[in-house]
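Participant: fold the following for me, if possible:
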Amino acid sequence: MDIERALRISAAGMQAQTTRLRVVAENLANADSTGGSAGADPYRRKTVTFENRLDRAIGASTVRVRRVGVDRSEFPTRYDPSHPAADARGYVRMPNLDTVSETMDMREAQDTYSANLAVLETSRGMLTRTIEALRG
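Facilitator: You can find the predicted model right below:
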């Protein structure tokens, strides 16, 4: 039962980090997505919120995505009077995200996913060795 518990906890962590990676990828893909016309909103950064949840079947807490939300911070502006989304003063509202922060968030999600995968692989190996010992 403990190996099954470890497998399910790791799988939940991997699933949560997969969602996080998808959201970061969407943010990075839209880093330059401005509004189509003057006054239109550019892309708004998405965020992921996690929560612990008791999995009663295994009697342990697991992580899951609580929600995918949006960052309500202000949009930075850039002076580009020739842009179709420029206002009367020549400023374009840009997405409210920082590619360096998004890249670091992606790296952290990747590391966490890898750690959960290592636990999953180790648990699977222990289970395989136990079955082999019982056979033999």
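Participant: use CA for all of it now, contacts and neighbours both
Facilitator: Noted.
Participant: ok, the closest residue in space to Asp55 that isn't next to it in sequence - how many residues close by?
Facilitator: Of all residues not flanking Asp55 in the chain, Ser61 sits nearest, at 5.8 Å (Cα to Cα, 6 or more residues apart in numbering). Ser61 has 15 neighbours, counted by other Cα atoms under 10 Å.
Participant: just checking, Ser61 touches Asn52?
Facilitator: Yes: using Cα atoms under 8 Å, Ser61 makes contact with Asn52 at a distance of 6.0 Å.
Participant: second input sequence below; structure requested for side-by-side comparison:
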Amino acid sequence: MSMFSIFNVSSSAISAQSQRLNTVASNLANVEAVAGPDGQAYKARQVVFQTAPMGPDSSAGVRVSAIQESQVPGRRVHDPNHPSADAEGYVSHSNVNAVEEMVNMISASRSYQNNVEVMNTAKTLLLKTLQMGQ
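Facilitator: Purely as a prediction, here's the structure:
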């Protein structure tokens, strides 16, 4: 693997983690969402990563292969006075777990930071190598 492919691998990971952070933000924004006009509540989304080839030197990076909706059933709260209540008086809420989403956010943020640090270290090493040749 060449030194330059490190930048490709890290940048692919940064891009993937950025998408993960955006998905987590969307999930957190909908924690308290109730069923919409179609009767369906918001479903939490999860990012699925996949290994991706990054060039002729057989290095591998990462890419987002899919964003899947969670199949966990949402909360149902008995509130017959709510405008979105069904015939039985239940209101369907999203299936987003705020604690899990915060853990996902911290994990994605740290992965993002680690890949930025990898790129900065590789840049520093390349600059030092150039300085040695002077």
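Participant: and Pro84 of structure 1, how many residues sit next to it?
Facilitator: 14.
Participant: is it in a helix, a strand, or coil?
Facilitator: coil (DSSP: H, G, I helix; E, B strand; the rest coil).
Participant: and it, how far from Ser33 of structure 1?
Facilitator: When distance is defined by Cα to Cα, to the nearest Å, Pro84 of structure 1 is 12 Å away from Ser33 of structure 1.
Participant: ranges for the strands of structure 2?
Facilitator: 45-53, 60-69, 76-78, 90-92 (DSSP state E).
Participant: quick check: longest helix of structure 1.
Facilitator: helix 99-135 (DSSP state H).
Participant: which ones are touching Met13 of structure 1?
Facilitator: Not Met; residue 13 of structure 1 is Gly. 62-64, 112-113, 116 (Cα atoms under 8 Å, 6 or more residues apart in numbering).
Participant: how close does the residue positioned nearest the centre of structure 1 get to Glu121 of structure 1?
Facilitator: The centroid of structure 1 falls nearest to Arg20 when counting by Cα atoms, centre = their mean (1.1 Å). Counting by Cα to Cα, the gap from Arg20 of structure 1 to Glu121 of structure 1 is 22 Å.
Participant: what about the closest residue in space to Val91 of structure 2 that isn't next to it in sequence, neighbour count?
Facilitator: Nearest residue to Val91 of structure 2, sequence neighbours excluded (Cα to Cα, 6+ apart): Ala85, at 4.6 Å. As a burial measure, Ala85 of structure 2 scores 19 neighbours (other Cα under 10 Å).
Participant: thought Leu28 of structure 1 was touching Val100?
Facilitator: No: checked against Cα under 8 Å, the pair Leu28 of structure 1 and Val100 is beyond contact range at 9.6 Å.
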